[in-house]
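Novice: My questions are about this predicted structure, shown below with the sequence.
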Amino acid sequence: MQNNEEINRLKNLVQDLLDESRKQGATSAEAGLSLDKGLAVTARLGEVETIEYHCDQALGVTVYRGKRKGSSSTNDFSPDSIRETVKAACSIAGFSSEDDYAGLPEQHMLATQFPDLDNNHAWDIEASSAIDIALECEEAARSLHVEISNSEGATVNSHQGISVLGNSLGFLQGGQSTRHSISCSVIGERDGKMQRDYWYSVSRNAQALESASDIGIKAAQRTLQR
């Protein structure tokens, strides 16, 4: 389900960038914004190796002064930062050489229909649950065969992002998407020779991921077959 309230808030920020660009003398402009948050857990040799959380944000603007172009970006969404980011882009445009091919696309080339691609499926998973999945995945790989002698670990990732894009021709759209994955990589040894292989599953929807044990088993099987 799309978080329309948050998307609309971010659309307003992009519109602020475009409005500020006009105020500072741009003849046209385009701006984009993104938010991304996620969790990544890795287990190796039966123990938790890393737990990482991240929450990133960024916005960027490209302004055109005739055929001169300038771009700038920031991760600060405050009004003062927006003004300074646009100011920097306009300053760069002022020193840029003219480019006959610089500018926005023709109005008729802009998208007008935006079908729901079903890309957003949040996974409400705690770090403790992600650890359990990673441990299960690696254990399935390590226990498959005595020739599986070592492991590079199993990792569980979950990410959710929002992106918004707009320009001074009136285009302003945004959406959310998710990406979840489970992966495993193990090492096998036979007759003094070592081989490594892996397997993973990735999906927008965590419910569509292969099971942790199946991923671990496939990683081990692929290693043994090398």
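Specialist: Nice, thanks for sending it over. Numbering: from 1, shown residues only.

Novice: C-alpha only now, for contacts and for neighbours.
Specialist: OK.

Novice: Which residue lies closest in space to residue 151, excluding its sequence neighbours?
Specialist: In space, and not counting its chain neighbours, residue 151 is closest to residue 186: 4.1 Å by CA to CA, 6 or more residues apart in numbering.

Novice: Could you do residue 41 as well?
Specialist: residue 51 (4.6 Å).

Novice: residue farthest from the centroid of this structure?
Specialist: Most distant residue from the mean C-alpha position of the chain: residue 191, 42.2 Å away (CA atoms, centre = their mean).

Novice: Pull up the gap between it and residue 147, please.
Specialist: Going from residue 191 to residue 147 by CA to CA, to the nearest Å gives 10 Å.

Novice: What of residue 5?
Specialist: Residue 5 sits 53 Å away from residue 147, going by CA to CA.

Novice: buried stuff in the helix or strand containing residue 153?
Specialist: Taking DSSP states H and E as the criterion, residue 153 maps to strand 148-167. Buried residues in strand 148-167, defined by neighbour count with 16 or more other CA atoms under 10 Å: 148, 150-167.

Novice: elements contacting that strand?
Specialist: Packing partners of strand 148-167 (3 or more CA pairs under 8 Å, 6 or more residues apart in numbering; DSSP states H and E): helix 4-23, strand 28-44, helix 127-142, strand 172-190, helix 212-225.

Novice: how much does the second one deviate in direction from strand 172-190?
Specialist: Between strand 28-44 and strand 172-190, the angle formed by their directions is 30 degrees, by axes from the mean of the first three to the mean of the last three CA atoms, to 10 degrees.

Novice: The first one now?
Specialist: What separates the directions of helix 4-23 and strand 172-190 is an angle of 120 degrees, with the same axes, to 10 degrees.

Novice: Also the third one?
Specialist: Following the same axes, to 10 degrees, one obtains 40 degrees for the angle between helix 127-142 and strand 172-190.

Novice: in helix 127-142, what's buried?
Specialist: 130-131, 133-142.

Novice: hold the first one in mind and look at this next one:
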Amino acid sequence: MIATETLRDLTQRLLDAARKAGAPEADAIAVGADAVSIDVRAGRLEQAERANGVDIGLRVLLNGRQACVSSSDTSPATLLEMAERAVAMAREAPLDDTLGLADPSALSARRDADGLELEDTQTSDPTPAELQDRALAAEAAALAQAGITQTEAASASFVRRGVWIAASNGFSGGYRRSSHATTAIAIAGTGTGMERDWASESRAHPGDLPTPEEIGVLAGQRAAERIGARRPPTGPVPILFDERVAATLIGHLLGAINGTAIARGASWLRNADGQPVLPPGISLIEDPLIPRLASSRPFDAEGLACARRALVEDGVLAGWVLDLGTGRKLGLESTANAARGTSAPPHPATSNVILTQGAASRDALIADMGRGLLVTSLLGASINPTTGDYSRGAAGFWVEGGQIAWPVNECTIAGNLREMLMQLTPANDAKPWRVQAVPSLLVQGMTVAGA
């Protein structure tokens, strides 16, 4: 794994090159990663991948114009060429008077991720053989479940990644993170009656990860439960989004309050600031500083300090998700939500979000709904970003008399997101280790199109 000091040095060299090329303002990012992934099938190695390297990106700002360039070549000649090319591109770019780096007085005093425990430093990196053993154990556990006829794949992976961000306003900071993951995909039944399902978990520290056997068992059980799936009846019914997919609803809300969509006027919540968007008593909190989570970060991609804040408080929308550029377009301050890769400028993005949990279990909500649909997987999407009209393919289980009756496939669920979110009831089964800690959500007034 490339040293953090090397990434820091690369960003400084990029800034020096930009200055020599004539850019009055610039920022740079360097990302280094070492990744290993092992896939197995039918008890044998299916695929092994290893990747390591560095990607660098440079953004120059020139009199209200900007340009971004990136490369995986870190030679001195390439850095100079990148800077010259970026300045030439910026001179031809459209004028945007909202562009600019953060004021030095607003920069985060914190320049590392100490205390967030984003990287596992206590154990050695797993070898490919160890990852293969994990994948094989997950597959064997899935195959051992009644009704499972084969697996589509089982995999185990490990990634160690470092990032450093620097800018001509004086900011320079970075951190590293690690990720251990195990996945199993199981197939139940035979012929045209085959059904598939999966289980996957990822953690920064291997000690927090469930065992491969637990993941395989869950994948197998989920697939076996789907044997005999058929279409549900058509009509308006309550729909319970299982914890596995409930976060997608909140993801649509997050997309609608993203500063990019708001600045363009292309959001179904564009006029909803300060208005109810969730039922009373339900809040949506963003907390980028939760230890050990994959989206945690001490500062954003523009060097501003990250902090816990309410996006929705007691059902009322508390504000937008902004970076510097979208904030200036709206006449507002950045909310320290800038994210970026090596080849594009910063854009607004959230980190860890937490939705208020309810008092009832998922089973209690199933009992309360009486007759309806429990959705455990979603396929495709037709979402109108300006009206919130919602339509998605779905699969899951039909509920009759407050109990799961039979598995369901090949159906479509539809509604309007503004109305759906105002009618949801949360369960109490959110997983605190998810970057979107969202429980199962019961939504009234939707329509199912099935048989």
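Specialist: Cool, the structure landed. The shown structure was predicted, so the numbers you read here are calculated from the model rather than taken from an experiment.

Novice: now, the most widely separated pair of the buried residues of helix 127-142 of the first structure?
Specialist: By the measure CA to CA, 130 and 142 form the most distant pair in the buried residues of helix 127-142 of the first structure, at 18.4 Å.

Novice: average offset between the helix or strand encompassing residue 198 of the second structure and the first structure?
Specialist: Using DSSP H and E, residue 198 of the second structure maps to strand 195-203. Taken over the aligned residues, the distance from strand 195-203 of the second structure to the first structure averages 0.9 Å (mean CA distance after the TM-score superposition for the first structure).

Novice: May I ask you to confirm that residue 139 of the second structure is in contact with residue 154?
Specialist: Yes: between residue 139 of the second structure and residue 154 there is a contact at 5.6 Å, judged by CA atoms under 8 Å.

Novice: re the thing from before, count the neighbours of the residue nearest to residue 41 of the first structure for me.
Specialist: By the measure other CA atoms under 10 Å, the count of residues near residue 51 of the first structure is 16.

Novice: And the one 10 residues further on, by the same measure?
Specialist: As a burial measure, residue 61 of the first structure scores 27 neighbours (other CA under 10 Å).

Novice: Also residue 44 of the second structure?
Specialist: There are 11 residues near residue 44 of the second structure, going by other CA under 10 Å.

Novice: Now check the first structure for the residue matching it.
Specialist: Taking TM-score structural alignment, the alignment pairs residue 44 of the second structure with residue 47 from the first structure.

Novice: ok, its match - contacts?
Specialist: By CA atoms under 8 Å, 6 or more residues apart in numbering, residue 47 of the first structure lies in contact with residue 135.

Novice: Check which helix or strand the residue nearest to residue 41 of the first structure maps to.
Specialist: If you go by DSSP H and E, residue 51 of the first structure is part of strand 47-65.

Novice: Toward the C-terminus, what is the element adjacent to that strand?
Specialist: Next element after strand 47-65 of the first structure (DSSP H and E): strand 68-74.

Novice: mean distance, the following helix or strand past that following strand to its aligned residues in the second structure?
Specialist: Using DSSP H and E, the next helix or strand after strand 68-74 of the first structure towards the C-terminus is helix 79-95. Once the two models are superposed, helix 79-95 of the first structure sits on average 0.6 Å from its counterpart in the second structure (mean CA distance after the TM-score superposition for the first structure).

Novice: Relative to the second structure, which residues correspond to helix 79-95 of the first structure?
Specialist: On the basis of TM-score structural alignment, helix 79-95 of the first structure is assigned to residues 76-92 in the second structure.

Novice: starting at the chain centroid, how far to the matching stretch?
Specialist: 32 Å (CA atoms, centre = their mean, to the nearest Å).

Novice: Which positions in it come out as buried?
Specialist: For stretch 76-92 of the second structure, burial by neighbour count (16+ other CA under 10 Å) applies to 79-80, 82-91.

Novice: Now tabulate those residues in JSON lines and tack on distance to residue 347 of the second structure.
Specialist: Listed next are these as JSON lines, based on distance: CA to CA, whole Å:
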{"residue": "79", "distance to residue 347 of the second structure": "24"}
{"residue": "80", "distance to residue 347 of the second structure": "26"}
{"residue": "82", "distance to residue 347 of the second structure": "22"}
{"residue": "83", "distance to residue 347 of the second structure": "22"}
{"residue": "84", "distance to residue 347 of the second structure": "24"}
{"residue": "85", "distance to residue 347 of the second structure": "22"}
{"residue": "86", "distance to residue 347 of the second structure": "19"}
{"residue": "87", "distance to residue 347 of the second structure": "21"}
{"residue": "88", "distance to residue 347 of the second structure": "23"}
{"residue": "89", "distance to residue 347 of the second structure": "20"}
{"residue": "90", "distance to residue 347 of the second structure": "18"}
{"residue": "91", "distance to residue 347 of the second structure": "22"}
